[in-house]
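> what follows is a predicted protein model with its sequence.
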Amino acid sequence: MSLGSPFDGAAAAEPPSLDGIDMLESLTWEERDRVAALCRWQRFRAGETVLDQDGDGCDVCFVVQGAVRVVSYSYSGREVSFDDVPAGGVVGEMAAIDGQPRSASVEALETGTLIGFLSGSAFLSLTTGHPQLALALMRRLASMVRRCTERIVDLSTLGAANRVQSEILRLALAQGGERGNTAVIRPIPVHADLAARVGTTRETVARILGDMARDGFLERRSGEMVVHDLARLRALVEEVRG
């Protein structure tokens, strides 16, 4: 059950701001305010479904507060995780573009996650009327294709240990604050989440991370994972990728 509308009192007469949405940065603040007024706003608890896989809706979702995860489930119930989208991100644009059912589900990662739902038709009108926004959308979709291609290659050619190493390197570079040849990942990745990302089991991830720690790549501290010798880890990942 969702947390309801954020407009539950007189003090909340204005819709939330979309100023933090990266894709909309080319719009003026007046234009962003008009888009915000067109949105349906809703808060979600951690684990609650924002968008259903195979659903026929075509709304585009602006993540204003909190974070969401894009996931899919096999017929056996196994979770495959594609991406975590923090505040400032957008999900659901593919269905708005092609009118097809959702290709994945979207779930809230944090209680209090605030989503602005913009209808697919309004989103298409917005993009066709603003070339810089359309270009930002194309760049985002191109980035998604590149990431998916890389994951397909990894899943097709690498063993479980190499896939986990590759994912740790990606997190270290994308989420961690890189300092010289080390990086810090906060919070410490959950084994089940890593397993869903790289197509293996939680037990296998635990074993591989233990091996990486013994080899000097990882160090667990309070609330964070320190990745040592990024150059060596990058070289190892690139070597097995060929």
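Nice, thanks for sending it over.
> hey, let's count contacts and neighbours off CA atoms from now on
Noted.
> quick one: what helix or strand has Phe62 in it?
Element membership for Phe62 (DSSP states H and E) is strand 60-65.
> presented hereafter is structure B, for comparison with structure A:
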Amino acid sequence: MADIAVELAGVELFAGLVPEALGRLAERAYVQRVGRGQVLFIEGEPSDTFLLVRSGRLRVFRDSPQGDELTLSFIEPGATIGELSVVDERPRSASVDAAEPSALVAVPSGVVREVLRSSPDSMWHVAQQLAAKVRQLTDTTADLVLLDLPRRLGKLILEQAVDAGGGRLTTTFVTSQSGVAAMLGVTRQSLNRALAALVRRGWVRAADGGRLEIVDAAALRRFIAS
């Protein structure tokens, strides 16, 4: 329980809570483990748990009435799911599955609401968290409207790049090509054409292990901003 309390203390939503309040959350928390591809919940289901990703990676997605699937985001270790439903007590706004085997710290949503209501300072942090999500959604909407596919793909490659040493930046998508296409709201064929265009310009190239190596990050950033 002490370990869980320490993990919960690192959650921005709980930044205004005193140790006693964090302890109350930890007392009711439990660890949930999910395998790759396992669905945690479906859009429209009751939201009865607040989740902290301890390890692994989760995928947030929505399905259209026509059966198309759009990946909205990936949830990394240290990030959380369920803040909105904690506040408005409405059903899940999207579906979530595991992009890879994951361990989660789950806290009943009702317990979270009870603890937050007891701390005026914590409500300020809740407002800040919701404001950050609105800004993120604004940026995402702007990208969809203002950037064509090659630029959106280039931006995604840069956002997920890691330092591979020797001044090299590489990107490895944890999802399939179909998953990346869904994230960008396009078909797999369109994604392949956009990637081929970036390769032809000499800004990225294929590397071992399914990685993409960024050859000229500065040129890619200028392209995205143009």
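Ah, there it is. All values derive from a computational prediction rather than experimental measurement.
> mean deviation, the strand holding Phe62 of the first structure versus the second structure?
By mean Cα distance after the TM-score superposition for the first structure, the fitted strand 60-65 of the first structure averages 1.4 Å away from its aligned residues in the second structure.
> packing partners for the helix or strand following that strand?
Downstream of strand 60-65 of the first structure, the first helix or strand assigned by DSSP H and E is strand 67-73. Helices and strands touching strand 67-73 of the first structure, as assessed by 3 or more Cα pairs under 8 Å, 6 or more residues apart in numbering; DSSP states H and E, comprise strand 79-86, strand 105-108.
> which one of these lies closest to Ala36 of the first structure?
Distance to Ala36 of the first structure, taken as Cα to Cα, is lowest for strand 79-86 among these, at 18.3 Å.
> between that closest one and strand 67-73, how many degrees?
160 degrees (axes from the mean of the first three to the mean of the last three Cα atoms, to 10 degrees).
> in strand 79-86 of the first structure, what counts as buried?
Neighbour-count burial for strand 79-86 of the first structure, with 16 or more other Cα atoms under 10 Å as criterion, is recorded at 79-82, 85-86.
> ok, stretch 35-51 of the second structure next?
Within stretch 35-51 of the second structure, the residues that count as buried by 16+ other Cα under 10 Å are 38, 42-43, 47-51.
> possible to save the residues you listed as TSV with distance to Ser95 of the second structure?
Below are the buried residues of stretch 35-51 of the second structure laid out as TSV (distance: Cα to Cα, whole Å):
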residue	distance to Ser95 of the second structure
Gln38	11
Ile42	4
Glu43	5
Ser47	11
Asp48	14
Thr49	14
Phe50	14
Leu51	13
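> just those residues now: which is nearest Thr138 of the second structure?
Glu43 (21.4 Å).
> returning to that earlier point: rebuild the helices and strands packed on strand 67-73 of the first structure as CSV, extending it with distance to Arg232 of the first structure.
Formatted as CSV, these follow (distance: least, Cα to Cα, whole Å):
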stretch, distance to Arg232 of the first structure
strand 79-86, 26
strand 105-108, 35
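> mind checking which of those strands is nearest Val205 of the first structure?
Of all those, strand 79-86 comes closest under Cα to Cα, at 14.6 Å.
> in the second structure, what stretch matches the closest one?
Using TM-score structural alignment, the residues of the second structure aligned to strand 79-86 of the first structure are 69-76.
> can you list contacts of that stretch?
53, 55-63, 179-180, 182-185 (Cα atoms under 8 Å, 6 or more residues apart in numbering).
> tilt between the strand holding Phe62 of the first structure and strand 79-86?
60 degrees.
> returning to that earlier point: nearest to Glu167 of the first structure, of the helices and strands packed on strand 67-73 of the first structure?
strand 79-86 (11.8 Å).
> mean per-residue distance, the longest helix belonging to the second structure to the first structure?
Longest helix of the second structure, by residue count under DSSP state H: helix 120-146. Mean deviation of helix 120-146 of the second structure relative to the first structure after superposition (mean Cα distance after the TM-score superposition for the first structure): 2.8 Å.
> now do that helix against strand 69-75, angle only.
Computed by the same axes, to 10 degrees, the angle separating helix 120-146 of the second structure from strand 69-75 equals 140 degrees.
> quick check: next helix or strand after helix 120-146 of the second structure?
Using DSSP H and E, the helix or strand that directly follows helix 120-146 of the second structure along the chain is helix 149-159.
> show residues contacting that next one.
Here helix 149-159 of the second structure has contacts from 143-144, 171, 184, 191, 194-195, 197-198, 217, 220-221, 223-224, using Cα under 8 Å, 6+ apart.
> read off where it ends up in the first structure.
Using TM-score structural alignment, helix 149-159 of the second structure lines up with residues 160-170 of the first structure.
> hang on, the earlier thing: against the second structure, where does the strand holding Phe62 of the first structure fall?
Counting by TM-score structural alignment, strand 60-65 of the first structure corresponds to residues 50-55.
> which residues are contacting that stretch?
8, 75-83, 86, 102-109, 112.
> before we move on, what about stretch 227-241 of the first structure?
154, 157-158, 162, 165-166, 169, 172, 181-185, 216-219.
> ditto for stretch 204-211 of the second structure
Residues contacting stretch 204-211 of the second structure (Cα under 8 Å, 6+ apart): 170-173, 198-199, 212-216.
> can I get the buried part of these as one ChimeraX selection?
The ChimeraX command for the buried members of the contacts of stretch 204-211 of the second structure (criterion: 16+ other Cα under 10 Å) is given here:
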select :170,171,198,199,212,213,214,215
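> so of the contacts of stretch 204-211 of the second structure, which two are at opposite extremes in space?
Phe173 and Asp216 (18.8 Å).
> which SS class is the counterpart of Arg207 of the first structure in the second structure?
In the second structure, Arg207 of the first structure lines up with Arg193, judged by TM-score structural alignment. Assigned with DSSP: H, G, I helix; E, B strand; the rest coil, Arg193 of the second structure falls in the helix class.
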